[in-house]
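Student: Task: produce atomic coordinates for the following.
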Amino acid sequence: MSRCYRNICILLLLSFYCLLSYFIFKHYQRIDFSSFYLSSQAFLQGENPYRNFFTTYLSSAKILPANLNPPFVLWSFSFLAHFSYSHALLFWFFFSLILGIMGVTITFYYAFSMRFLKKNYVILYLLYFSFFPTLMNFVTQQFGCILLFLIMLGYYFYLNRRDYIAGILWGIIIAIKLFPALLFFYVLKQRRQRVLLSMLVTLLIAVFIPVLVYGPVIYNQYFKMMSNVFWYGDDWNASIYGFIFRLVFGGEILPNMSYLIPVNLVYGSVFVLLLLWYWLNLGPTDNDRINHQPFCLTLAMMLLMSPFGWVYYFPLLVLPMTLIWFVALEKQNIPTKTMVVWLLCLFLINFPVDYVNSKEMHNLLVRISFFSTFFYGLLFLIYLLAQRKKIYGNNEIQCDGVTHYSISAMYIIFIFGVFVPVIYYLVRLLNLHLNLGVP
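Tutor: Coordinates of the predicted model:
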């Protein structure tokens, strides 16, 4: 990419992020942080934090979705409730943004050679911020950047044999979002007992802190709230549970938990099979070079196996996607099957589709096709990771023909992933100005 085109892309992307920030800080964009903030306030005041809240910072009250974060998360970030909503949002905005940049920087450190990084770091960050899941994490102000940072920082210490620090970081992230618990199996397979012990102790402490501070009632409230959640089939959920849910339900309101019994039975069976398959397909530990395949497969599988594999957690897939791209580049002469599958995978996980509730999906074929694009993209990535037992990092581009082909296709996919949200928010901005009578 020439310097001129690169500068134009940076300017356009920066302008779009400014537009998104305008919607966020002017409260025209409903964000998940709102539920989290109000739950933290209730948590501090000794009230039930696991219920639906109404916005108190808008001209008209609007109902917010329930906060699904475990009690440890509310305890950890309860200090935000001491600030006004605007100040707390400002802190969270920059906190999440900075951690995301730090997390993806660690990712780039392991994926590319230092020479490649020095030459192409601007383009790499440009692609990261153009990644649709990164955009959606920014729009919703979710935990995707924090997940990326803590998991990748833990991996950095893990590879440098700082076992206790790695275990503490991974134990904390498991307490925050639960589904990274697949890291327990990763560490167990690698026979890193000190990391495993550190993770377990950290997790237990994190789980019991809210009990010691507020009593066991906090977990009663949490599990009672979880029993009334039916978001599993929404299109941004890329997990196997979400796909099974869309396969069975859609276009109706689910009145009680009994409707989930058949889904849970199927999911439980599939979960056990996936766990066994994952264990058998973890690559070996290499003493000479770092084999990233086991860790990359763990990242992808934890999203697939979780009940909630939301698309805004997909920045975790930057490392496996990048390393598989280099695997595909090894065959220089013709566009390989691996490269074609990889490009299809990138297209699917970067597909710019809006959040749609399963109750609005009336057609079965549409539910398991268009509204399951992220699920299929995740499956393709897992397939590619399982085909190669050894995947190495610190890569340098060695070929020309296939490189130009894949990079051109990649740029088109990323441009498409940004173009649709840009048009959507420009239309929203125009409608907003017309409704407010702004000249």
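Student: contacts and neighbour counts: CA atoms only from here.
Tutor: Will do.
Student: Distance-wise, check residue 408 relative to residue 343.
Tutor: Remark: distance between residue 408 and residue 343 (C-alpha to C-alpha, to the nearest Å) = 11 Å.
Student: of the two, who's got more company?
Tutor: Legend: neighbour count by other C-alpha atoms under 10 Å for residue 408 and residue 343, higher for residue 343 (20 against 12).
Student: Quickly find the element holding residue 209.
Tutor: Using DSSP states H and E, residue 209 sits in helix 193-214.
Student: whoops, residue 90 was the one
Tutor: In the assignment (DSSP H and E), residue 90 maps to helix 85-111.
Student: Residue 303 now?
Tutor: Element membership for residue 303 (DSSP H and E) is helix 293-305.
Student: Next secondary structure after the helix holding residue 90?
Tutor: helix 114-130.
Student: helices and strands around the helix or strand just after that following helix, which ones?
Tutor: Toward the C-terminus, helix 114-130 is succeeded by helix 132-140 as the next helix or strand (DSSP H and E). Applying 3 or more C-alpha pairs under 8 Å, 6 or more residues apart in numbering; DSSP states H and E, we find helix 132-140 packed against helix 144-159, helix 401-436.
Student: Single out the most deeply packed of these.
Tutor: For these, the largest average neighbour count (mean count of other C-alpha atoms under 10 Å) is found in helix 144-159, namely a mean of 22.
Student: Check what contacts that one and list those residues.
Tutor: The list of residues contacting helix 144-159 from outside it, by C-alpha atoms under 8 Å, 6 or more residues apart in numbering, reads 96-97, 99-104, 106-107, 134, 137, 163, 165-167, 169-170, 173, 195, 312-316.
Student: who touches the nearest residue to residue 217 once chain neighbours are set aside in this structure?
Tutor: Nearest non-adjacent residue to residue 217, counting by C-alpha to C-alpha, 6 or more residues apart in numbering: residue 211, 7.9 Å away. Residue 211 makes contact with 217, 218, 219 under the criterion C-alpha under 8 Å, 6+ apart.
Student: who wins for neighbours among those residues?
Tutor: For these, neighbours tallied by other C-alpha under 10 Å; top is residue 218, 21 neighbours.
Student: Quick check: that residue vs residue 295, distance?
Tutor: Counting by C-alpha to C-alpha, the separation of residue 218 from residue 295 is 34 Å.
Student: To compare with the earlier structure, here is another sequence to fold:
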Amino acid sequence: MPDHAVPSPVSARPAARPLTGRIAVPGDKSISHRALMFGALAVGETAITGLLEGEDVLRTAAAMRLLGAEVERLGEGRWRVAGRGIGGLTEPEDVLDMGNSGTAARLICGLLAGHPIFAVMTGDASLRRRPMKRVTEPLAATGAVFRGREGGRLPLAIEGARDPLPLDYVLPVASAQVKSACLLAGLCAPGTTRVVEREATRDHSENMLRHFGATVRVAAEGAGRVIELDGQPELVAAPVAVPGDPSSAAFFAVAALLVPGSRLVIENVGLNPLRTGLFDTLREMGATLTIENPRTEGGEPVGDLVAEGSALRGVEVPAERAPSMIDEYPVLAVAAACARGQSRFRGLAELRVKESDRLLGTAEMLEAAGVRCAVEGDDLVVEGCGGQPPGGGTVRTRMDHRLAMSGLVLGLASRDGMRVDDGAFIATSFPGFTSLMNGAAGAGSIG
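Tutor: Sure thing, here's the model as predicted:
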């Protein structure tokens, strides 16, 4: 794993040519994490194909090994997990180091809450600053005990419940991570675990739980949903084919939309409707963005995403769409910077507790490119340039991989390019990003 103590600056020049051809992005990070975790809780051997082999997911694989599962890499994207069964995880002999992955840390808190074992979890400097109470407070109702630094931050000592209780919890904020942590804890508890979300969030956990044999019921309630899980099921190993990550595809789709003459096909992209808010928004902006070869794989909709160079216009995005595209706002802001007219993205409070204060970081990125923008409460307002922004500045990434990749896309679309202060963190979610983008946009566009 890379040494993040040494910054790795990288620059993006205006794209050498239109983005063309067919590419495949790495596997979906959310599904990859869950495939390893649910495989560790299942009886039998789970075969995984298309697993994202970025640093975040590798941290989850290492944690599952420490908790007693057999986790083996068989080849590129091909993994085997021999599970321990529900309640069968064993006490780790070492600290669980989750690196930069908030998803892994929060979901594993739920997994550990239902097991009568002791564990200590830590992460890198960025993750140690991120709030964990939103997960540990509801999980404490199972009987688990969490002891961390001020604000519940990592390092965190976790003592799982010997006789875990089922949860009945209303999410105060839209968070698939908190919901999934509660469901993972509920696997080990008798009775029914019930989670209510006021706004629907990505449902990969529900889909995969059913795939492994759990009984999960979902009912609509207003704009949100009520999820019920029957506790103590026997999860049975099942093959998982991980689709391409729509969050990773987003960078290439936006780059193709912004570089005139582009037509790029991104193959095998996951199209779960609770993950595709960005694509819907880009179409509202006038993007030529279509789907070819739609299909279903492993309970998830999949297709080939086709992006063509487009003249975009400003748009207003309502707050209720945020959960379906929360990770994509930085690159959406890049599209808005190149659009004609003003864009306003509402209800982005959740961006403040990502790998960095991603709302502030996105605004600073645009300002570095000479784009007028403002943070108004939890809204981001972007004054589009109607074409190429000036560029020429440096993006402060704040140890945030999505800010780094968005800054590079902005460089491809700007007159004078952009510099990113540290590209090392891109490897946490998208190893090979630079070489893949250079292949699409022309050699030397990024380097």
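Student: Give me the TM-score for these two chains.
Tutor: Once the chains are laid over each other, their TM-score by TM-score structural alignment, normalised by the length of structure 1 reads 0.33; 213 aligned residues with a C-alpha RMSD of 6.3 Å.
Student: helices and strands around the helix holding residue 303 of structure 1, which ones?
Tutor: helix 182-189, helix 240-248, helix 261-281, helix 318-329, helix 373-387.
Student: Need the ones you listed in TSV (columns: distance to residue 425 of structure 1).
Tutor: Formatted as TSV, these follow (distance: least, C-alpha to C-alpha, whole Å):
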stretch	distance to residue 425 of structure 1
helix 182-189	37
helix 240-248	27
helix 261-281	36
helix 318-329	25
helix 373-387	22
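Student: okay if I get those helices as JSON lines plus mean neighbour count and distance to residue 34 of structure 1?
Tutor: JSON lines is the format used below for those (neighbours: other C-alpha atoms under 10 Å; distance: least, C-alpha to C-alpha, whole Å):
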{"stretch": "helix 182-189", "mean neighbour count": "18", "distance to residue 34 of structure 1": "29"}
{"stretch": "helix 240-248", "mean neighbour count": "23", "distance to residue 34 of structure 1": "24"}
{"stretch": "helix 261-281", "mean neighbour count": "14", "distance to residue 34 of structure 1": "30"}
{"stretch": "helix 318-329", "mean neighbour count": "21", "distance to residue 34 of structure 1": "28"}
{"stretch": "helix 373-387", "mean neighbour count": "22", "distance to residue 34 of structure 1": "26"}
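Student: and of those helices, who's closest to residue 223 of structure 1?
Tutor: For those, proximity to residue 223 of structure 1 was assessed by C-alpha to C-alpha; helix 261-281 is nearest, at 16.1 Å.
Student: helices and strands around the closest one, which ones?
Tutor: Applying 3+ C-alpha pairs under 8 Å, 6+ apart, we find helix 261-281 of structure 1 packed against helix 240-248, helix 293-305.
Student: Residue 338 of structure 1 contacts residue 384, correct?
Tutor: Yes: using C-alpha atoms under 8 Å, residue 338 of structure 1 is in contact with residue 384, at 7.2 Å.
Student: how near is residue 254 of structure 2 to residue 344 of structure 2?
Tutor: Residue 254 of structure 2 sits at a distance of 18 Å from residue 344 of structure 2 (criterion: C-alpha to C-alpha).
Student: out of those two, which sits in the more crowded spot?
Tutor: Using other C-alpha under 10 Å, the more surrounded residue of residue 254 of structure 2 and residue 344 is residue 254, with 27 against 21.
Student: so who does the more buried one touch?
Tutor: Residues in contact with residue 254 of structure 2, defined by C-alpha under 8 Å, 6+ apart, are 307, 331, 332, 335, 409.
Student: Could I get the full set of helices for structure 2?
Tutor: With helices called from DSSP state H, structure 2 shows them at 29-41, 55-66, 102-113, 133-139, 176-186, 204-211, 246-258, 277-284, 329-338, 358-368, 401-413, 433-441.
Student: out of these, nearest to residue 221 of structure 2?
Tutor: The nearest among the helices of structure 2, by C-alpha to C-alpha, is helix 176-186 at 15.6 Å.
Student: Could you check the angle that closest one makes with helix 204-211?
Tutor: 30 degrees (axes from the mean of the first three to the mean of the last three C-alpha atoms, to 10 degrees).
Student: Distance check, the residue lying closest to residue 45 of structure 2 once chain neighbours are set aside against residue 109 of structure 2.
Tutor: Spatially, and ignoring its direct neighbours in sequence, residue 45 of structure 2 is nearest to residue 82 (4.3 Å; C-alpha to C-alpha, 6+ apart). Distance, residue 82 of structure 2 to residue 109 of structure 2, by C-alpha to C-alpha: 21 Å.
Student: out of these two, which sits in the more crowded spot?
Tutor: residue 109 (27 against 22).
Student: Residue 181 is in contact with the more buried one, correct?
Tutor: Yes: assessed by C-alpha under 8 Å, residue 109 of structure 2 is found in contact with residue 181 at 6.6 Å.
Student: Quick one: the helices and strands packed on helix 132-140 of structure 1 as a markdown table, columns for distance to residue 122 of structure 1 too.
Tutor: Below are those laid out as a markdown table (distance: least, C-alpha to C-alpha, whole Å):
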| stretch | distance to residue 122 of structure 1 |
| --- | --- |
| helix 144-159 | 19 |
| helix 401-436 | 14 |
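Student: ok, which stretches of the stretch 1-150 of structure 2 are strands?
Tutor: Here the stretch 1-150 of structure 2 has its strands, by DSSP state E, counting those that start in this stretch, at 10-12, 20-24, 45-49, 70-75, 78-82, 96-97, 118-122, 145-148.
Student: With respect to residue 263 of structure 2, which of those strands lies nearest?
Tutor: For these, proximity to residue 263 of structure 2 was assessed by C-alpha to C-alpha; strand 20-24 is nearest, at 5.0 Å.
Student: re earlier: who wins for proximity to residue 21 of structure 1 among the helices and strands packed on helix 293-305 of structure 1?
Tutor: Here helix 318-329 is closest among these (C-alpha to C-alpha), at 23.7 Å.
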